[in-house]
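Peer 1: Quick one, structure for this:
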Amino acid sequence: MRNSHSLRWAALAVLLVAEAMNLLDATIMNVAAPAVHADLGGPVSAIQWYGAAYTLPFAVLLVTGGRLGDIAGRRRVFRAGTAVFALASLACACAPTTGALLAARAVQGAAAALVIPQTIGLIRALFDGSELARALGWIGPVMGLAAVCGPVLGGVLTHAASWRAAFLVNVPLGVGVLLATPLLSEDRSPRRPRLDPLGTALATAAAGLVTYPLIEGAGLVRYAVTWTAGLALAALFALHQRRRDRLGRSPLVEPGLFADRGFPAALLCSLLFFAVATGLTLVVVVQLQLGPRIGVLPAGLTLLPWSCAMAVASWYAGARLVPAYGARVLHAGLGVLLAGVLAAVAVYAVVPAGRYPWPLLPVLAVCGAGQGLFTVPFFTTALHRVCPHETGSAAGLLNAVQQLGSTLGVALLGSVFFARGAGAAFGTAAGLLVATGVAGALMTRCLDVGVKSYGRAHANR
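Peer 2: Below you'll find the model as predicted:
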């Protein structure tokens, strides 16, 4: 493979399409969910479950998916995950009931957890030297483009055909990726780790118990029982990981990552931030379709200022701000996003529920700019002092917590919206952002990330 320059870059395109396909599926569903609910019926909480059923298995199986690639070969696991994802997408498009759709969405999330962890390793197998840096540099722009196109594509497909078309679009994409997988070089870890089925089961059960009452609603007793059980299983998971580490049995999470308070603070920061970012986009599109009843296409287009501002701010932060100001850009991004969220609270307080909130459009652009400013320095900061042998586990855990945060954000902010309205949901998000700022301050202080380290990191790219 290394003897053909054009084939290597074609293979990179295959990997990027697969990554974008998984991101598009999550963002498309946020826009199409009210239309799905109107067609299939069921409880209103199903609108939240359509997203959570995908992101929850995606989150808890990401690390296991990476381990399977190390053991069985990344190209083989990538191919299997893509095939299952395409078939599950077809099942989603044909789902006759809410239960069938939720089951197919869960399979989609599990398949995505097989695909996404393989891409970095497969890119490293294709490129080296300066070409590797250029190839990895394409991931951010492509993901940004997918984030911009997702809401619009979801609105266009649902408006022009039906919500089922939003799932069917994955089928030809998946088939195309499968046909092109011979371009990829097989790659696996020289040191094959072991799987941890018990650890995966404990993590899945704990996340499910924490998420379920947020979506379904419950009395105080049920909240206390389910959350206590979830936290107990999370504690058992931590003890299990320490035991596997002592026995030399490849824990899912490297315990050494928690020796420094900075990395746990980074995990909390990621959980809270992505809960806000994902939960609010759902609130916006659902409110527009259930309040002013403007239709799925205008609702999707309403998110365009957020997505475009995020893409522009991400580029400018990476090119100019982060090399010059380092981790301070992260805190600036949180401040900008908080300002946008508070402005949205004011908009929802002034604009009647039955009218289209035109003042919300520039406010959403401010929110998107804040998200773009935050995300670029965040991952560099979080991984600043991670040891080389812990990098894979740390990156996988950060991505898993990001997806878990998205799940909790849809559950919590969606529930607040259905109970008290969009303004209350944005107000709750403002409180979460304050907590995110505290976690971010602890992270940067513990990891001691300075401007010079950012300058060196960007100079070496």
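
Peer 1: going forward, measure contacts and count neighbours with C-alpha atoms only.
Peer 2: Noted.

Peer 1: Show me the helices in the stretch 101-250 of the chain, by range?
Peer 2: Along the stretch 101-250 of the chain, counting by DSSP state H, counting those that start in this stretch, helices occupy 118-126, 129-137, 139-160, 163-168, 170-180, 197-216, 220-246.

Peer 1: Could you save the ones you listed as JSON lines and add columns showing distance to residue 372 and mean neighbour count?
Peer 2: Formatted as JSON lines, the helices of the stretch 101-250 of the chain follow (distance: least, Cα to Cα, whole Å; neighbours: other Cα atoms under 10 Å):
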{"stretch": "helix 118-126", "distance to residue 372": "22", "mean neighbour count": "21"}
{"stretch": "helix 129-137", "distance to residue 372": "16", "mean neighbour count": "14"}
{"stretch": "helix 139-160", "distance to residue 372": "9", "mean neighbour count": "21"}
{"stretch": "helix 163-168", "distance to residue 372": "26", "mean neighbour count": "22"}
{"stretch": "helix 170-180", "distance to residue 372": "27", "mean neighbour count": "17"}
{"stretch": "helix 197-216", "distance to residue 372": "27", "mean neighbour count": "19"}
{"stretch": "helix 220-246", "distance to residue 372": "31", "mean neighbour count": "16"}
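
Peer 1: Another sequence for comparison is provided below:
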Amino acid sequence: MTMTLDAPSGVTTENTLVAKPYRWRWPALFVILTGSVMELLDMTVTSIAGPVMRASLGGGTAMIQWLGVAYTLAMVSGLLTGGRLGDIFGRKRMFLIGAIGFVAGSLLCAVAVSPEMIISARVVQGLFGAAMVPQGLGMMKEMFAGKELQSAFGMFGPVMGLAAVGGPILAGWLVDADLFGTGWRMIFLINLPIGALAVLAAVKFLPESRPGGSLTLDIPGALLATTGALLIVFPLVQGREYGWPLWTFAMMAASVVVFGVFAWFEKRKSRRGGDPLVEPGLFRKRSFLAGMATGTIYFAAFSGFGLVFTLYLQLGLGFSPLKAGLTGVPMSLGMIVGMGLVQVVRKHGRKVLHTGALIMAAGVVALLSLLGPETGPWLIAPALLVVGIGSGLIMGPYFEIALSGVEPAEAGSASGALTSLQQVGGALGMALLGTVFFDAGTADPTGAAQRTFWVVAVMVMLTFAVGFLLPKRIRDVESAG
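Peer 2: Predicted coordinates for the structure are as follows:
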């Protein structure tokens, strides 16, 4: 869809040339980055603060899993329609709605007094975050062109990397510092001033935009996809506490049926000239299906590993939230190194991803062999660094490789599907590996962590195996045809 800007920036309609770039494009980029960082931080903070939050609010061990899973599932359901809403109602408007709603959700999290309230508030955060984040990329393409656009996109990697490193440390420090007696609640309260400044800056600097065509929302498709994800995640999280009754397995089986109905519905909608969430033709491309399978397994392994690792540090080794956050820094730094290396070896395509999987699996195995009652941050730092480098080598080229077999007309739909799948994989990983960890019993946390990390290693090697179905080389979508 063509978008136009109602600003004296020279960014005009599809039939006119750009006279000059949008005046406030660099301050606008800062606003977009601020929103993305705020969303990313809140995706990770509960992994560090989860045990403390459970001690404060009560609830079972599943409550710790739901803090992340509820947010992620809400993001999935919102991302399926968030970008489309920006096309329909204007990206600046949807960014503001998303940012304001995200801040409101943060306030609800901060004042929560029960597990049910905090989980519901996390859903609110996720939904509005999904309305906010997709708008930024669309506006960047409107405001920048050529080398400036490359520079703008290039800023995302370092900023997101710094957020990945600093997020757990910030969360741990805020919990330990207990500012004004707020304890863990400050990890959400800090969003209020940051979000307020982001909203004010967005009003001033973001370009006004309006849709240049007509689109409709595929609400039934979004509901079917979200229902399918919930049907498999809910029993994985709650099944252990309920003793794995028959209905938990029935729900997981039903999810397969629902996803089948979703695929049928999308195909039918496309044949009738509608606007499906996912172009049905993508499901006939082996490379795209392989990309979906590879991404689901990898992101499940990565997200589940992160959750269980922080739980082990706090519940098993007795680390404070701050110490746990600092202990994970080598892995974040390794990811930055791995993603940097990808820029050098990008031409080798899926071999880069395969190398990353082998390195990550080796790091996980080395880490689990080092776990024990006397384990300290410095002892496991080299293994964590290796895990991070391997993960960066997987994640860095993944989206480009998975999109290499996609036609230009399908690129938007494919990108949205893979981004949503990343969130679904993360939710599945937190649900599955969190359950494996708690099933092993907290009486022997080291044994539970080792058992879980063996599962992670197997999942990473499965990523390696399925990766052979991906295209060998990265092919730019723009030149596909």
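
Peer 1: Got a TM-score for the pair?
Peer 2: Remark: TM-score between the superposed chains equals 0.93 [TM-score structural alignment, normalised by the length of the first structure]; 446 aligned residues with a Cα RMSD of 1.8 Å.

Peer 1: if we can go back for a sec, so which of the helices of the stretch 101-250 of the first structure is nearest residue 275 of the first structure?
Peer 2: Smallest distance to residue 275 of the first structure across these (Cα to Cα): 12.0 Å, for helix 197-216.

Peer 1: what's the mean deviation for that closest one versus the second structure?
Peer 2: Compared with the second structure after fitting, helix 197-216 of the first structure has a mean deviation of 1.0 Å; criterion: mean Cα distance after the TM-score superposition for the first structure.

Peer 1: quick one: that helix aligns where in the second structure?
Peer 2: Under TM-score structural alignment, helix 197-216 of the first structure corresponds to residues 219-238 of the second structure.

Peer 1: neighbouring contacts of the matching stretch?
Peer 2: Residues from elsewhere that reach stretch 219-238 of the second structure, judged by Cα atoms under 8 Å, 6 or more residues apart in numbering: 62, 65-66, 73, 76-77, 80-81, 248-249, 251-256, 258-259, 261-262, 265-266, 276-277, 424, 427-428, 431-432, 434-435.

Peer 1: Recalculate using a threshold of 6 Å.
Peer 2: 77, 248, 251-252, 255, 258-259, 262, 428, 431-432 (Cα atoms under 6 Å, 6 or more residues apart in numbering).

Peer 1: ditto for stretch 28-37 of the second structure
Peer 2: 133, 136, 198, 205-206.

Peer 1: what does stretch 150-158 of the first structure give?
Peer 2: With Cα under 6 Å, 6+ apart, stretch 150-158 of the first structure has contacts from 24, 27-28, 31, 165-166, 296-297, 300-301.

Peer 1: What is the nearest of those to residue 419 of the first structure?
Peer 2: Residue 419 of the first structure lies nearest to residue 31 out of those, by Cα to Cα, at 20.0 Å.

Peer 1: Next one: the spatially most central residue of the first structure from residue 159 of the first structure, what distance?
Peer 2: By Cα atoms, centre = their mean, the first structure has its centre lying nearest to residue 403, at 4.2 Å. The gap separating residue 403 of the first structure from residue 159 of the first structure is 28 Å, by Cα to Cα, to the nearest Å.

Peer 1: and what of residue 53 of the first structure?
Peer 2: Note on residue 53 of the first structure: its distance to residue 159 of the first structure, by Cα to Cα, is 24 Å.

Peer 1: Per the alignment, name the residue of the second structure opposite the residue nearest to the centre of the first structure.
Peer 2: Residue 403 of the first structure maps onto residue 423 in the second structure, by TM-score structural alignment.

Peer 1: in what helix or strand does its match lie?
Peer 2: helix 411-439 (DSSP states H and E).

Peer 1: For that helix, give me the average deviation versus the first structure.
Peer 2: Looks like 0.8 Å for helix 411-439 of the second structure (mean Cα distance after the TM-score superposition for the first structure).

Peer 1: Show me what that helix is packed against.
Peer 2: Counting contacts by 3 or more Cα pairs under 6 Å, 6 or more residues apart in numbering; DSSP states H and E, helix 411-439 of the second structure is packed against helix 62-89, helix 219-242, helix 286-311.

Peer 1: equivalent range in the first structure for the helix or strand that the longest one is followed by?
Peer 2: With elements assigned by DSSP H and E, the helix or strand that comes after helix 62-89 of the second structure is helix 91-110. Per the alignment by TM-score structural alignment, helix 91-110 of the second structure matches residues 74-93 in the first structure.

Peer 1: mean shift of that stretch relative to the second structure?
Peer 2: Looks like 0.5 Å for stretch 74-93 of the first structure (mean Cα distance after the TM-score superposition for the first structure).
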